[in-house]
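1. sequence first, predicted coordinates after that:
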Amino acid sequence: MIRRTAALSVVLTVLLALTGCGGGSTAATKGKSTHQVLALAKQKFDKAKSVHLQLATQDKPTKGDAVLGADGTLTHQPAFEGKVTVVLGGFNAEVPVVSIGGKVFAKLPLTPKYVAIDPSEYGSPDPADFADPSKGISGLLLRLQGAKKSGQKRDGDQVLTTYTGTLTGDLVQPIIPSADKARSYATTVGIDQDGRISTLRIVGGFFAHDGDVTYDVTFTDYDKNVKISAP
């Protein structure tokens, strides 16, 4: 009977560890203020040699062009190499993109090689700007208005501590150009057990007359040795 009780206790402990992600803290966030946690996450992002980024939305504008996603590697050269998904004239296009040295190169539909482009003409940001310490991803962390810890959630084998607040449209626009400068955007940041930004969710009006839209950004594979060159 004692042996069975001990075994049950172990099982319950494991289940609680797997599912109990309430309002606790991880080692990276325990005892730290919201500002300290977000400042450390910004520092880690800015110092990383590289990070893999995925940006996505399940929504699509009823009219006009917009960026729907991005999937690639970001470095602090700054540079980006990957694919950007945009809607052009009502059709989705997944475009291979390399951005480096202030120039953006894309392999557009029906073109056999990379050509220099102005991404704003396609409703897209310069993805290398995501690495900018001021106007990029990490710059958002310390500009989150009303930032507060909101709880924890499980993301695969990671337990993320989440922080919520709002961002003004002018701050979101360099990341998602269809953001409205006059609006505010509900934002949730997920910080992993190493104190790094792992997820970013931004919700608000991105497409005119289409209601709220959700963009999710995930960050993985921090600090890999990656070399990005112009095509």
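-> Good, I have the coordinates.
2. make it CA atoms for all contacts and neighbour counts henceforth
-> OK.
3. so how far does stretch 12-28 reach from one end to the other?
-> For stretch 12-28, the first-to-last residue distance is 25 Å (Cα to Cα, to the nearest Å).
4. what's next to it, contact-wise?
-> With Cα atoms under 8 Å, 6 or more residues apart in numbering as the test, stretch 12-28 has contacts from 37, 150-154, 159-161, 192-195.
5. just the buried residues of stretch 139-159, please?
-> Of all the residues in stretch 139-159, those buried under the rule 16 or more other Cα atoms under 10 Å are 139-145, 147, 149-153, 159.
6. just curious, which of those is nearest to residue 3?
-> For the buried residues of stretch 139-159, the minimum distance to residue 3 (Cα to Cα) is 31.1 Å, reached by residue 159.
7. and the helices in the protein?
-> Applying DSSP state H to the chain gives helices spanning 2-19, 34-47, 137-141, 169-172.
8. any idea how far the second one is from the chain center?
-> Taking Cα atoms, centre = their mean, to the nearest Å, one finds helix 34-47 lying 14 Å from the centre of the chain it belongs to.
9. report all helices and strands that it contacts.
-> Judged by 3 or more Cα pairs under 8 Å, 6 or more residues apart in numbering; DSSP states H and E, the packing partners of helix 34-47 are helix 137-141, strand 145-155, strand 197-205.
10. need the ones you listed in JSON lines with distance to residue 107, can you?
-> Below are those laid out as JSON lines (distance: least, Cα to Cα, whole Å):
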{"stretch": "helix 137-141", "distance to residue 107": "25"}
{"stretch": "strand 145-155", "distance to residue 107": "34"}
{"stretch": "strand 197-205", "distance to residue 107": "28"}
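11. against that first model, consider the following:
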Amino acid sequence: MSHLPHLRRTAAAAVLVITAAVGLSACSGDDGEPAGNPSADTDGDGVSPAEALGFAKTRLDETSGVRLTLATEDSPDADAFLSEATGVITADPPAFEGKASGSFGGLPADGVDIISVDGTTYVNLLGSFSEFPLPECVPDPAGLLDPDTGFATVLTAADDVEAGEQQRGGADNDEIFTPYTATVPGTAVTNLLPCAPGESFQATFDLDDDGLLRNAEITGEFFPEVGEVTYTIAIDEYDVEQEITAP
């Protein structure tokens, strides 16, 4: 009896094992730590977690715009809170166009069309847009890309940053993300939600192979006397160019 079929199966199995081993090693550095984007290496000594987050902030500072979602699955008992905002933010000029849900002055709102441009926010509540003064605890989404006061400031303000093991993600599970856990001071989180009273927050930042921030999860006291709430930021697209004008 020929042993050729058996040999073929053995060879095929060996190829699969080798391929899997190569694929796993490609997701980490030689020392077992996740490999960072080489562009983030500022001192020639490898990419540290702090350098990785610094590069991610720089990339956000440089982008023309992003398409993102800011959301929480929690339901804080607060008169004004943002449960979800999804849409496009442009950097120059600062503007936002999308939808928002939450509670505004104690009134619930779901999927409301919002445009923010030139420092004025317009909301379509009754079939047409009108100017809407944002509550104190609801940030102007148009300003979230500002290099000095936008949400990216939490990246460079983060302390005790540690890199985790790379993992697959994305819409088709075909992307590689490196998670970075960190502690973020409350002074930086107020750039995301102005009324956050917490002194420190726990965060996880997921960076892709290009060093871009793709997901962020931040947990802490975002509202007075409410307890911990978790907000997530998912960035679906960078370098978005969209003209946003007042309605």
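-> Arrived safely, thanks for sending. Keep in mind the model is a prediction, meaning the values are calculated, not measured.
12. rewinding a little: looking at the helices and strands packed on helix 34-47 of the first structure, which is nearest to residue 88 of the first structure?
-> Each of these was scored for nearness to residue 88 of the first structure using Cα to Cα, and the closest is strand 197-205 (19.1 Å).
13. that closest one vs the second structure, average distance?
-> Average distance, strand 197-205 of the first structure versus aligned residues of the second structure after superposition (mean Cα distance after the TM-score superposition for the first structure): 0.7 Å.
14. now do that strand: which range of the second structure does it align onto?
-> Aligned using TM-score structural alignment, strand 197-205 of the first structure spans residues 213-221 in the second structure.
15. same deal with stretch 161-173 of the first structure?
-> Aligned by TM-score structural alignment, stretch 161-173 of the first structure falls on residues 178-190 of the second structure.
16. quick one on the thing from earlier: tell me the one among the contacts of stretch 12-28 of the first structure nearest to residue 45 of the first structure.
-> Closest approach to residue 45 of the first structure among these (Cα to Cα): residue 195, at 9.8 Å.
17. for that closest one, what are its contacts?
-> Contacts for residue 195 of the first structure (Cα under 8 Å, 6+ apart) come out as 28-29, 37, 40-41, 44.
18. list the ones among those residues that the second structure also has?
-> Retained in the second structure by both residues aligned by TM-score structural alignment, their matches' Cα atoms under 8 Å are the following of those: 28, 37, 40-41.
19. next, format these as a markdown table and append neighbour count and distance to residue 4 of the first structure.
-> Below are these laid out as a markdown table (neighbours: other Cα atoms under 10 Å; distance: Cα to Cα, whole Å):
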| residue | neighbour count | distance to residue 4 of the first structure |
| --- | --- | --- |
| 28 | 17 | 36 |
| 37 | 24 | 42 |
| 40 | 17 | 45 |
| 41 | 24 | 44 |
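20. possible to save those as a markdown table with distance to residue 17 of the first structure?
-> Putting those into a markdown table (distance: Cα to Cα, whole Å) gives the following:
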| residue | distance to residue 17 of the first structure |
| --- | --- |
| 28 | 17 |
| 37 | 23 |
| 40 | 26 |
| 41 | 24 |
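21. and which of these is nearest residue 9 of the first structure?
-> Distance to residue 9 of the first structure, by Cα to Cα, is smallest for residue 28 among these, at 28.0 Å.
22. list the residues that contact residue 111 of the second structure.
-> Applying Cα under 8 Å, 6+ apart to residue 111 of the second structure gives the contacts 99-101.
23. make a ChimeraX selection of the buried ones in the residues you listed.
-> Command for ChimeraX, covering only those of the contacts of residue 111 of the second structure found buried under the criterion 16+ other Cα under 10 Å:
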select :99,100,101
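24. narrow the contacts of residue 111 of the second structure to those in strands?
-> With strands taken from DSSP state E, the overlap with these comprises 99-101.
25. of those residues, which is the nearest to residue 239 of the second structure?
-> Nearest member of those to residue 239 of the second structure, counting by Cα to Cα, is residue 99, at 20.0 Å.
26. hang on, isn't that closest one packed against residue 86?
-> Yes - judged on Cα atoms under 8 Å, residue 99 of the second structure makes contact with residue 86 at a distance of 5.5 Å.
27. what sits against the counterpart of residue 80 of the first structure in the second structure?
-> Under the alignment (TM-score structural alignment), residue 80 of the first structure maps onto residue 96 of the second structure. Residues near residue 96 of the second structure by Cα under 8 Å, 6+ apart: 87-90, 114-117, 141-142, 244.
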